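*Asks:* what follows is a predicted structure for the sequence shown.
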Amino acid sequence: APTTDNQQRFFRIPFARPSDEFRDDPTHKKHGQWYAHFDGQYIARQMELYPDKNPLLLVAGVHDLQMCELSLDETGLTRKKGAEILGKDFEAEWNKYGGRELLKTCGNRMSSTFLQKRLGVVRK
């Protein structure tokens, strides 16, 4: 089998906050979109967008405690029909909500070597 080391993959799935999941009235459920960028098997960036909240943008190495802890294989995202999106579509949403600026502030704390190379960051 070919190795998937450092393959960049991007996903978007509908998402409900755990606090909204068990509400009886479906009109009050706040479904949003969950975006993920995987650098190989591990998450590099994560974004949560809800209609009624500020966007949440997270970068591995900086916001680890708030991010998906599963490997790409463990998430099952690669088997979920329609979940994988193009990198340019992820980047468009990421940049629309200030992602480019966020990455600049994260610097060498980012754990993704792909993002470090893209930004010209040397990890200490």
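*Replies:* Received, thanks.

*Asks:* only C-alpha atoms from now on, for both contacts and neighbour counts.
*Replies:* OK.

*Asks:* give me the longest helix you can find in this structure.
*Replies:* If you go by DSSP state H, the chain has its longest helix at helix 87-96.

*Asks:* which of the residues in that one are buried?
*Replies:* 90, 94 (16 or more other C-alpha atoms under 10 Å).

*Asks:* and here's the other structure:
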Amino acid sequence: MKKLVFLLIVSLSLISCEDLWNNDDDGLYYPFPEEPITLFEINIGSSGDRVAETSLGNFEDNRSAVFQIRGQHSRVSELDQNPDTGEIIFRYQPRRGFVGEDYVEIIAPTDKSGNQIFESKTLEFYIKVHD
């Protein structure tokens, strides 16, 4: 009898958890294969005159992205938010004369409800600076 009650409790627990993981309206980010790309490659000349810009999209509740790793060889490596649309723009400009590779990591919020679970993703930028 104790085994039957135990199995019943475990079964009901698993069934109730199914709703948690399959509910698309709960505001949590789950890593589905159709999620946006989080790996970017930027090719830019070493003259130092051009600034590469990449849109990171819009984030809810005026939340913004932040740097986890800034470019080591940059003259400009910044995040800017359009106050009207909320769109976040990443701007990168290499130091004048630098030729080689640089790397940037940006943490972007993904949770619209302010929950602490699955609340951000890492955007990686591999930057190749050429002559």
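*Replies:* Now that the structure is in, tell me what you want to look at. Computed from a predicted model, the values in this text were never measured in an experiment.

*Asks:* now what about the TM-score between them?
*Replies:* The TM-score (TM-score structural alignment, normalised by the length of structure 1) is 0.24; 60 aligned residues with a C-alpha RMSD of 5.2 Å.

*Asks:* still on that earlier bit, next secondary structure after the longest helix of structure 1?
*Replies:* Per DSSP states H and E, the first helix or strand lying C-terminal to helix 87-96 of structure 1 is helix 99-106.

*Asks:* buried residues in that following helix?
*Replies:* In helix 99-106 of structure 1, counting by 16+ other C-alpha under 10 Å, buried: 99, 103, 106.

*Asks:* apart from its neighbours in sequence, what residue is nearest the second one?
*Replies:* Right, residue 103 of structure 1. residue 59 (7.6 Å; C-alpha to C-alpha, 6 or more residues apart in numbering).

*Asks:* ok, the one you found - contacts?
*Replies:* 44-46, 103, 106, 110 (C-alpha atoms under 8 Å, 6 or more residues apart in numbering).

*Asks:* which SSE is immediately downstream of the one helix or strand residue 18 of structure 2 maps to?
*Replies:* Assigned by DSSP H and E, residue 18 of structure 2 falls within helix 2-22. The helix or strand immediately downstream of helix 2-22 of structure 2 is strand 39-45, counting by DSSP H and E.

*Asks:* which elements pack onto that following strand?
*Replies:* Using 3 or more C-alpha pairs under 8 Å, 6 or more residues apart in numbering; DSSP states H and E as the contact test, the elements touching strand 39-45 of structure 2 are strand 120-130.

*Asks:* if you count contacts, what does the strand it packs on end up packed against?
*Replies:* Using 3+ C-alpha pairs under 8 Å, 6+ apart: strand 120-130 of structure 2 touches strand 39-45, strand 100-109.
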